[in-house]
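Colleague: Sharing a model that was predicted from the sequence below.
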Amino acid sequence: MKTIAIIPARGGSKRLPGKNIKRLGEKPLIAHSIEYAKANPDIIDAVVVSTDDPEIKKVALSYGVIVIDRPEVLSGDLEPTVTALKHVLQTLEIVPENVVLLQATNPLRPETLLKDSFEKYRRSGTDSLFSVTPIIRKLGKITDQKFVPFNYQIGQRSQDMEPLYFENGLLYISKAELILKEEKIISEQAIPWIVEHPFADLDIDTEADFEYADYLYHKYKIQN
């Protein structure tokens, strides 16, 4: 296996119980990421789900993927995603060269995102790539009860501002070695892959997020 997709999906969500298997459209949430990975067989050699939850495991197995049981010690609210990825790599008999991280809570992705970004990753020779989206907002912080602009000057027009970018969570590509040796998903040399699409604004954590996902799914997936 040269490249695998890993989908971390623990149970125990407090704000939206059972969210990883809650149905979005006609299938469980996690199935959208599984099927996205499987739709790219020229890139993805195997799909692995890491979970601590029996129901999530059951659903994942029904979609024909490898399931790695995540230990309780790696399943806490504050546990970083990279430890789950490292556990998967340490559990597999054969360590792949590349890991594509697909988060179950980002179920909708532009169709060619993986193909296009992986080609850039492959040609660049870098150790990591991650998707970002531009955001033009007048940001600042409050210091001594005063608002201090961060990325603009008072009176500056929004269209004249230099955009900032946020990590949208749609996709990460990393060398397995980076995860195993440095416990990092993205390094200082990581390539940012710009995505300007409504899917980039979605990260499901609450019922309102899920309702927005349902709206996007029916607007873009069903209609198209």
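Modeller: Received the coordinates, thanks. Numbering: from 1, shown residues only.
Colleague: Only C-alpha atoms from now on, for both contacts and neighbour counts.
Modeller: Fine.
Colleague: and for the helix or strand harbouring Leu178, what are the contacting residues?
Modeller: Remark: Leu178 resides in helix 176-182, with elements defined by DSSP states H and E. With C-alpha atoms under 8 Å, 6 or more residues apart in numbering as the test, helix 176-182 has contacts from 82, 85-86, 89, 95-99, 127, 184-185, 187.
Colleague: with those in mind, which one is nearest to Glu55?
Modeller: Closest approach between these and Glu55, by C-alpha to C-alpha: Leu85, at 20.1 Å.
Colleague: contacting residues for Lys138?
Modeller: Pro149, Phe150, Asn151, Tyr152, Ser158.
Colleague: Show me these that map onto strands.
Modeller: Among the contacts of Lys138, DSSP state E puts Pro149 in strands.
Colleague: mind listing the helices for the chain?
Modeller: In the chain, the helices defined using DSSP state H lie at 29-38, 54-62, 81-91, 113-124, 176-182, 207-216.
Colleague: another structure for you, compare them:
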Amino acid sequence: MKVAIIPARGGSKRIPRKNIKLFHGKPLIAYSIEAAIKSGVFDRIIVSTDDQEIADVAKSYGAEVPFLRPDTLSDDFATTAAVMSHAIDWVSTHIEPVEYSCCIYATAPFLLPDDICSAFNKLQQSSAEYCFSVASFPAPIQRALKLGEHGEVSMFQPEHLETRSQDLQEAWHDAGQFYWSKSDIWARNPKIFSEASVAYPLPRHRVQDIDTPEDWLRAEIMMKAMELA
């Protein structure tokens, strides 16, 4: 069985009630649920939450919420791997054994169903343990600057002060959208960022982590731009 698991706890502090806050007319989590449904690849779409209101919203958009997450997995220190392992164990015990799982964040309004399907195919065609989304940094990280206490500037890698941009290796970061794996991997090897994983690149214009009010505003602007394109 292939299962999508969408972690969505209720205790977001920087953006209160973030996961169900209205984003362009719909609760933010609705976009992730709808992308998972439209992909057609999942047998079950499960939302892992500790919050009854989030559970009710998730069910209204077509997801299942067969359990409420325990308090021990609902604080600021709960890891994605622990939440995923708990959900996979619960589903395997109470419903049906899970072969493949995909963690989809509730804050991924730009995720497309085709991304989910293509990344799953990439995982199946490889010997990797994970396949997850990445995006490239817009500027060379070798030229990154740091600021001192009084705003003074220095380079992290001053040896690249004169290196041409085209001669610097391109760098990538976790796009924070989804993470495909076989079901036992989350418990056995929670280290996603390793040579045991393969990356699924996404274009930068469809990637925005949403953790702060500034992130939210940028995502709103991005969505408006996409609607006009």
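Modeller: Right, received. Where do you want to start? All figures in this text were calculated on a predicted structure; none of them were measured in a lab.
Colleague: hmm, back to that, and of the contacts of helix 176-182 of structure 1, the nearest to Ser50 of structure 1?
Modeller: Nearest member of the contacts of helix 176-182 of structure 1 to Ser50 of structure 1, counting by C-alpha to C-alpha, is Leu85, at 7.9 Å.
Colleague: what do we get in structure 2 for that closest one?
Modeller: When structure 2 is aligned by TM-score structural alignment, the residue opposite Leu85 of structure 1 is Met84.
Colleague: how deep is the nearest residue to Asp114 of structure 2 once chain neighbours are set aside tucked in, by neighbour count?
Modeller: Leaving aside its sequence neighbours, Asp114 of structure 2 sits nearest to Ser39 (C-alpha to C-alpha, 6 or more residues apart in numbering; 6.5 Å). Using other C-alpha atoms under 10 Å, Ser39 of structure 2 has 15 neighbouring residues.
Colleague: Return the residues in contact with Ser39 of structure 2.
Modeller: If a contact means C-alpha under 8 Å, 6+ apart, then Ser39 of structure 2 has Pro113, Asp114, Ile116, Cys117 as its contacts.
Colleague: which one is the last one nearest to, not counting chain neighbours?
Modeller: Right, Cys117 of structure 2. Nearest one to Cys117 of structure 2, counting by C-alpha to C-alpha, 6+ apart, is Ser39 at 6.3 Å.
Colleague: for the third one, same thing?
Modeller: The spatial neighbour of Ile116 of structure 2 that comes closest, neighbours along the chain excluded (C-alpha to C-alpha, 6+ apart), is Ser39 at 6.6 Å.
Colleague: any idea how far that neighbour lies from Leu111 of structure 2?
Modeller: The gap separating Ser39 of structure 2 from Leu111 of structure 2 is 11 Å, by C-alpha to C-alpha, to the nearest Å.
Colleague: Over to Met226 of structure 2?
Modeller: 13 Å.
Colleague: With neighbour numbers in mind, choose between these two.
Modeller: Between Met226 of structure 2 and Leu111, Leu111 has the larger neighbour count (other C-alpha under 10 Å), namely 22 against 11.
Colleague: and for Met226 and Leu111 of structure 2, which residues touch both?
Modeller: Contacts common to Met226 of structure 2 and Leu111, judged by C-alpha under 8 Å, 6+ apart, are absent.
Colleague: The closest residue to Ile43 of structure 1 other than its chain neighbours: what's it in contact with?
Modeller: Take Ile43 of structure 1 and drop its neighbours on the chain: the residue closest to it by C-alpha to C-alpha, 6+ apart is Thr3, 6.6 Å away. The contact partners of Thr3 of structure 1, by C-alpha under 8 Å, 6+ apart, come to Ile43, Ile44, Asp45, Ala46, Pro96, Glu97, Asn98, Val99, Val100.
Colleague: switch the cut-off to 6 Å
Modeller: Residues near Thr3 of structure 1 by C-alpha atoms under 6 Å, 6 or more residues apart in numbering: Ile44, Asp45, Pro96, Glu97, Asn98, Val99.
Colleague: Counting neighbours, which of those residues comes out on top?
Modeller: Val99 (26 neighbours).
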